[in-house]
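Visitor: Kindly generate the corresponding structure for this input.
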Amino acid sequence: MKNLCIIIPVYNEEDNLERVKQEMENFMRIASVPTEVLFVNDGSTDGSLRIIKEICGNNSNFKHINFDRNYGLSAAIKAGIDHTQTELIGYIDSDLQTDPDDFNLLLKEIKDYDLVTGVRANRKDSFIKNMSSSIANGIRRAFTHDGMDDTGCPLKIMKADKAKQIPMFKGLHRFLPAMILLQGGTIKQIPVKHYPRIAGTAKFGVFNRIIGPLTDCFAYLWMKKKYINYKVQDTSL
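Guide: Below is the predicted model of the structure:
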């Protein structure tokens, strides 16, 4: 049975973390595979790190990485991937606008794919946020041709052998399915639940939902052109 580590990036989410702990503990009880959590504290300036350390100190299934300053969501996800030792790697945001229980839906499919991502059904965001996200997804899909309707959905599971080969770059979190495809991997999307944010504040505005993906797409095209992919036929090692 494959183990799962769920990466949870955190930046100034002190009001959400107790609920994160409770929801993740509830999921671990019903998870179809053994599961652990890895918090990545992305230079929070509130009380997030203190709460994370308390959670990890009281439960061996919770661990953490602490950055010396804020590097952004892509760096937090990449650091989490680099530090996991499980065969499966999950990702969810600390605002819990997606449901940890839906990881079981993704786990049902992951044996046949290298990445399974959620698609947020009936999104509970504002009109402006939904519209900007739709525009950003359209821009990214036109560049990557990955067929994904909601690449920004913060609920994903990847096989570690593919995830660990993804190179680090700013905007990485928007291109996880595309980067798996570049390796010759397989991807799938399935509908998952979505909730309004209960506490804390959103970290992305209209500008960085639209302009950010557009500029990152050019970086992706450059990387796609330069990307080296190979398979070892045999070895004496």
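
Visitor: going forward, measure contacts between C-alpha atoms and count neighbours the same way
Guide: Will do.

Visitor: Closest to the mean position in this protein, which residue would that be?
Guide: Y91 (3.7 Å; Cα atoms, centre = their mean).

Visitor: Work out for me the element K108 sits within.
Guide: helix 103-110 (DSSP states H and E).

Visitor: helices or strands next to that helix in the packing?
Guide: strand 115-120, strand 155-159 (3 or more Cα pairs under 8 Å, 6 or more residues apart in numbering; DSSP states H and E).

Visitor: tilt between the longest one and strand 155-159?
Guide: Between the axis of strand 115-120 and that of strand 155-159 there is an angle of 170 degrees, by axes from the mean of the first three to the mean of the last three Cα atoms, to 10 degrees.

Visitor: Centre of the chain to strand 115-120, how far?
Guide: Averaging C-alpha positions (Cα atoms, centre = their mean, to the nearest Å) puts strand 115-120 10 Å from its chain's average.

Visitor: For the next helix or strand after that strand, buried residues please.
Guide: Following strand 115-120 in sequence order, the next helix or strand is helix 127-144 (DSSP H and E). Within helix 127-144, the residues scored as buried using 16 or more other Cα atoms under 10 Å are K129, S132, S133, S134, I135, A136, N137, G138, I139, R140, R141, T144.

Visitor: Before we compare anything, build this one as well:
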Amino acid sequence: MSPETSIVVPVYNEEGAAAALAREIAAAFDGRDYEMIFVNDASRDATLAELEALKAELPRLRVLTHKSNAGQSRAVRTGVLAARGPIVVTMDGDGQNPPADAPKLADALKAAPGEVALVGGRRAKRQDSAAKRYASRWANGIRKKLLNDQADDTGCGLKAFRRESFLLLPYFDHMHRYLPALMIREGYQVRFEDVGHRPRTTGASKYTNLGRLWAAFSDLAGVMWLRSRARNPGGAVEV
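Guide: Just a heads-up that it's a prediction; the model follows:
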């Protein structure tokens, strides 16, 4: 039988963080009908070995692994394609998203009307460097103004969405940062909830401000083009 909720976590070189995060997710969803899917994006450290060793302890844990590194968005998509639940919750693999907040987003989406396809997390007290917080605030402001996606913090990895809605979206690298805009493009509504945020205690960030800025220009232009080419029929009725 399919679970109610699938938690999808992309991981890349998160040795020391992935196993602890999986245990936290299991504790947060204890007593619920769920599965968790960790997608190893061809890590070069012991991430995969740690997750495989954990499967006996956590029977709801599924581990998928890419043969080649393909990036966070592809890892999320791999997890969603494999998910068996109608509600998918994503979170970053570095442990900065507190798993305790994940059930709240899933419950908010389940209680929402069908036209709401996504409930995104909004980091209330972000625990990152001042430079990273400033760059994120600047980028979020530009993106929100140009795309009108209602999102103050689209970079937050903690999101809950309807699996069937996600699978209607066009795939491209870094699409995980544009999920609110892409959902709205398909005619859905999006909502947001405040969530916690923690300092990174293991490993290193896979992104830099300069790298994000370079990708953001082309991605933003692409999403603006996608929005300009959208034609929504307002639904379809079989006659």
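
Visitor: follow-up on the earlier one: tell me which of the helices and strands packed on helix 103-110 of structure 1 sits most buried.
Guide: Comparing these by mean neighbour count (mean count of other Cα atoms under 10 Å), strand 115-120 comes out on top with a mean of 26.

Visitor: mean per-residue distance, that one to structure 2?
Guide: With the two structures superposed, strand 115-120 of structure 1 lies on average 0.5 Å from its match in structure 2, counting by mean Cα distance after the TM-score superposition for structure 1.

Visitor: Give me the contacts around that strand.
Guide: 98, 106, 109-110, 149-151, 153-159, 177, 180, 185-194 (Cα atoms under 8 Å, 6 or more residues apart in numbering).

Visitor: Narrow these to just the buried residues.
Guide: 98, 106, 109-110, 149-151, 153-159, 177, 180, 186-190, 192-194.

Visitor: Strands of structure 2, start to end?
Guide: For structure 2, the strands defined by DSSP state E cover 5-11, 34-40, 61-65, 87-90, 116-123, 159-162, 189-195.

Visitor: Out of the ones you listed, which is closest to A53 of structure 2?
Guide: Closest to A53 of structure 2 of these is strand 61-65 (Cα to Cα; 10.5 Å).

Visitor: name the helices or strands packed onto that closest one?
Guide: Against strand 61-65 of structure 2 (3+ Cα pairs under 8 Å, 6+ apart) you get strand 34-40, helix 47-54.

Visitor: Check how far the longest one sits from its aligned residues in structure 1, on average.
Guide: Once the two models are superposed, helix 47-54 of structure 2 sits on average 1.4 Å from its counterpart in structure 1 (mean Cα distance after the TM-score superposition for structure 1).

Visitor: Pull out the buried residues from that helix.
Guide: Those would be T47, L48, E50, L51, L54, for helix 47-54 of structure 2 by 16+ other Cα under 10 Å.

Visitor: can you put the helices and strands packed on helix 103-110 of structure 1 in JSON lines and add distance to Q165 of structure 1?
Guide: Below are those laid out as JSON lines (distance: least, Cα to Cα, whole Å):
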{"stretch": "strand 115-120", "distance to Q165 of structure 1": "13"}
{"stretch": "strand 155-159", "distance to Q165 of structure 1": "11"}
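
Visitor: In the longest helix belonging to structure 1, which of the residues would be classed as buried?
Guide: For structure 1, the helix with the greatest residue count under DSSP state H is helix 206-226. Residues R209, I210, G212, P213, L214, D216, C217, Y220 are the ones in helix 206-226 of structure 1 that count as buried (16+ other Cα under 10 Å).
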